[in-house]
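Participant: any chance you could fold what I've pasted below:
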Amino acid sequence: MVTAIGLEGSANKLGIGIIRDGKILANCRRTYITPPGEGFLPRETAQHHRAHVLALLREALDRAGVQPRDVDVVCYTKGPGMAPPLLTVAIVARTIALLWGKPIVGVNHCVGHIEMGRLVTRCDNPTVLYVSGGNTQVIVYSRRRYRIFGETIDMAIGNCLDRFARLLMLSNDPSPGYNVEQLAKKGKKFVPIPYVVKGMDVSFSGLLSHLEKQAPLLLAGGECTREDLCFSLQETVFAMLVEITERAMAHCGSREVLVVGGVGCNERLQQMMGRMCEERGAVLHATDERYCIDNGAMIAQAGCEMFSSGQVTPWEETTVTQRFRTDEVEVTWR
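Facilitator: Modelled structure (predicted):
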């Protein structure tokens, strides 16, 4: 049995999880929440992580009932993400690996999401839609790589939703995207928004710019409500994502879809994707906020798979990188 501890801190979520042979022993998390209308900046996010990481480490060990001597491998997020938060967590991972005398594995954040989704849903070989604050990709496994079939050409879907929430001065607690989702459930009027799909890729910056200009005018004129705008935005951007996912499924002959990443727990996205899958005779796999939102257990799970297949990160390579493509990772465990 392999026991892995995973440390995640690529953005505003600090997570530490412990996995033992596919069983989640602990999955603890702290979120840096900023005032309404404000995003989270790298330096302040790193300060948050530094302030909470040791207490969270103790909490995870206690919840799992594990001692340092029981841990076989220390795993941490190597990237992609924001450099200062990544560095903060990497330094802690390097320190405990040295103190405990354990090997260390640097994990691709995106691969962590995929492996967590595969573990929780028990899916086989799905077409993956990875949607989060910093990433939007359609991914299919082939020949020891997670191949990217389509992606955003500018901003990620989560960033688009977050910036729209800031435009409406919505609370960041528990997350701006969640609060957009709740308002969207009350929306009744569909407001046309630019729909931008370019082959297998999507673009969100133009439609966000459109909303930044038009939303204040529409709201001031009483033509629609904040709820209507949230509803219209979700319907538009999620339809774009369903379209490129279905196209990848058709190309690969896939009969499974796995939705991962923080935006993946959005109920409306799951409904729309589920209907597409039903019409194609396919199956949708999705999880809730425990596993969709950034967490340490997903890093532990991916790191455990890597370690069990013989991968260990050389000490001189235990660095971080803000840009780390999903398809750069050699998948030696499948």
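
Participant: please make it C-alpha for all contacts and neighbour counts, starting now.
Facilitator: Will do.

Participant: okay, strands next: where are they in the protein?
Facilitator: 3-8, 13-20, 23-31, 73-79, 104-108, 127-131, 136-142, 145-151, 197-198, 201-202, 256-260, 283-286 (DSSP state E).

Participant: mind giving me the packing neighbours of the longest one?
Facilitator: Under the contact definition 3 or more C-alpha pairs under 8 Å, 6 or more residues apart in numbering; DSSP states H and E, strand 23-31 sits against strand 13-20, helix 42-64, helix 296-308.

Participant: what about the closest residue to residue 320 other than its chain neighbours, distance to residue 43?
Facilitator: With sequence-adjacent residues excluded and distances taken as C-alpha to C-alpha, 6 or more residues apart in numbering, residue 320 is closest to residue 78, at 4.5 Å. To residue 43, residue 78 is 18 Å away according to C-alpha to C-alpha, to the nearest Å.

Participant: I'd like the structure of this one too, to check against the first:
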Amino acid sequence: MPTVIGFEGSANKLGIGIVRDGEVLSNPRHTYITPPGEGFQPRDTARHHQQHIMSILRRALDEAKLTPKDIDCVCYTKGPGMAAPLLSVAVVARTVAQLWDVPIIGVNHCIGHIEMGRQVTGAQNPTVLYVSGGNTQVIAYSQQCYRIFGETIDIAVGNCLDRFARILKLSNDPSPGYNIEQMAKKGEQYIELPYVVKGMDVSFSGLLSFIEDVAHKKLKSGKCTPADLCFSLQETIFAMLVEITERAMAHCGSSEVLIVGGVGCNMRLQEMMGKMAEERGASLCATDDRYCIDNGAMIAQAGLEMFNAGITTPLEETWVTQRYRTDEVEVVWRD
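Facilitator: As a prediction, the model looks like this:
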């Protein structure tokens, strides 16, 4: 079986993973963390990746107990993502592929999440909820394509959580979403927020503006706590996501739901989705932060599927793109 290495750096997580025959041999990761109240800028994130990528590459090879001669293919995230971080990692992947004289494959970031989720959970043909800092989509496979049934029409769910965490000045370590999740467990009062589902699509920007306004007014007056706001935000946006996912499952006649992406390791989201699946006689497939959060192994896993199907990327086409739709990829490795 081929041994494939994957490079991921589309946002603030830099990861390199090595996969062989569905087994993850190594998967080290390093996260760029900014001070509380601040997001991460493309230039600074790219600089972080440039500073750490060689040490992460060495760790990946050492943990897998492999040398460059053992690698059959190099894969990297082609997009979507932030241009500067994507490019900084793609340059290294391209250089390594030429130095080691092996093929290279550009992988769609979302496809990486889906294929890793399918591999880890054993899901056969699930309806997929893809929720991360930059993406929110409900996806199902049909006729060699991962088709998007619904998505956000403005900002992603993870971006909504991150921006609200900045309002509360929550730490970005290990992630803003994780710290909102922990604070939400202490919430005692539900504050009604805009619930914006439009057919199969969702919208978070108006909800975010509304809760920011509530935070400025009610926190000062002592009418609610930060924990109440975190609890209310989670309950509202997760209910929206469960609704559109259930609608897609009904349309597809699906008996499995798979949650992928960084927000997917939120235990409250998994709990709500699990209850919906149980009521439908379906099963929930979910992973932990090793594979939900951006990592190199997921790029390697999707790349392995592509490599086995005879797909490689010509060197002159190993560019990156900030916009790369999930449904643009021809999924030739599935029936």
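
Participant: need the TM-score from the superposition.
Facilitator: Scored against TM-score structural alignment, normalised by the length of the first structure, the superposed chains reach a TM-score of 1.00; 334 aligned residues with a C-alpha RMSD of 0.4 Å.

Participant: about what we covered before: higher neighbour count, residue 78 and residue 43 of the first structure?
Facilitator: Set residue 78 of the first structure next to residue 43 and count neighbours by other C-alpha atoms under 10 Å: residue 78 wins out with 29 against 12.

Participant: hmm, that one is touching residue 106, no?
Facilitator: Yes - in this structure residue 78 of the first structure lies within contact range of residue 106 using C-alpha atoms under 8 Å: 5.0 Å.

Participant: what does stretch 220-240 of the first structure rub up against?
Facilitator: 157, 168, 180-181, 183-197, 202, 204, 215, 218-219, 268-269, 272 (C-alpha atoms under 8 Å, 6 or more residues apart in numbering).

Participant: rerun at 6 Å
Facilitator: Contact partners of stretch 220-240 of the first structure, identified using C-alpha atoms under 6 Å, 6 or more residues apart in numbering, comprise 180, 183, 184, 186, 187, 188, 189, 190, 191, 269.

Participant: in it, what's buried?
Facilitator: 224-240 (16 or more other C-alpha atoms under 10 Å).

Participant: among those, which ones are in helices?
Facilitator: 226-240 (DSSP state H).

Participant: what residues are up against the counterpart of residue 133 of the second structure in the first structure?
Facilitator: Applying TM-score structural alignment, one finds that residue 133 of the second structure aligns to residue 133 in the first structure. Residues near residue 133 of the first structure by C-alpha under 6 Å, 6+ apart: 156, 158, 159.

Participant: swap in residue 29 of the second structure?
Facilitator: Taking C-alpha under 6 Å, 6+ apart, one finds 14, 15 in contact with residue 29 of the second structure.

Participant: if we can go back for a sec, mind putting the contacts of residue 133 of the first structure into JSON lines with neighbour count and distance to residue 28 of the first structure?
Facilitator: Converted to JSON lines, the contacts of residue 133 of the first structure look like this (neighbours: other C-alpha atoms under 10 Å; distance: C-alpha to C-alpha, whole Å):
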{"residue": "156", "neighbour count": "22", "distance to residue 28 of the first structure": "25"}
{"residue": "158", "neighbour count": "21", "distance to residue 28 of the first structure": "22"}
{"residue": "159", "neighbour count": "21", "distance to residue 28 of the first structure": "24"}
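
Participant: closest one to residue 2 of the first structure out of the residues you listed, please.
Facilitator: Residue 2 of the first structure lies nearest to residue 158 out of these, by C-alpha to C-alpha, at 33.7 Å.

Participant: ignoring the adjacent residues along the chain, who's closest to that closest one?
Facilitator: residue 133 (3.7 Å).

Participant: who's in contact with the nearest residue to residue 285 of the second structure once chain neighbours are set aside?
Facilitator: Among residues not flanking residue 285 of the second structure along the chain, residue 258 sits closest, at 4.6 Å (C-alpha to C-alpha, 6+ apart). Residues counted as contacts of residue 258 of the second structure (C-alpha under 6 Å, 6+ apart) are 126, 128, 285, 286.

Participant: by neighbours, which of these wins?
Facilitator: Result: residue 128 is most packed of these (other C-alpha under 10 Å), 28 neighbours.

Participant: go ahead and confirm that residue touches residue 141.
Facilitator: No - the pair residue 128 of the second structure and residue 141 fails to qualify as a contact (C-alpha atoms under 6 Å) at a distance of 8.8 Å.

Participant: pull up the gap between residue 139 of the second structure and residue 38 of the second structure, please.
Facilitator: 31 Å.

Participant: I misspoke; the intended subject was residue 81 of the second structure.
Facilitator: 19 Å.

Participant: between those two, which is the more surrounded one?
Facilitator: More neighbours surround residue 81 than the other of residue 81 of the second structure and residue 38, with 25 against 17 (other C-alpha under 10 Å).
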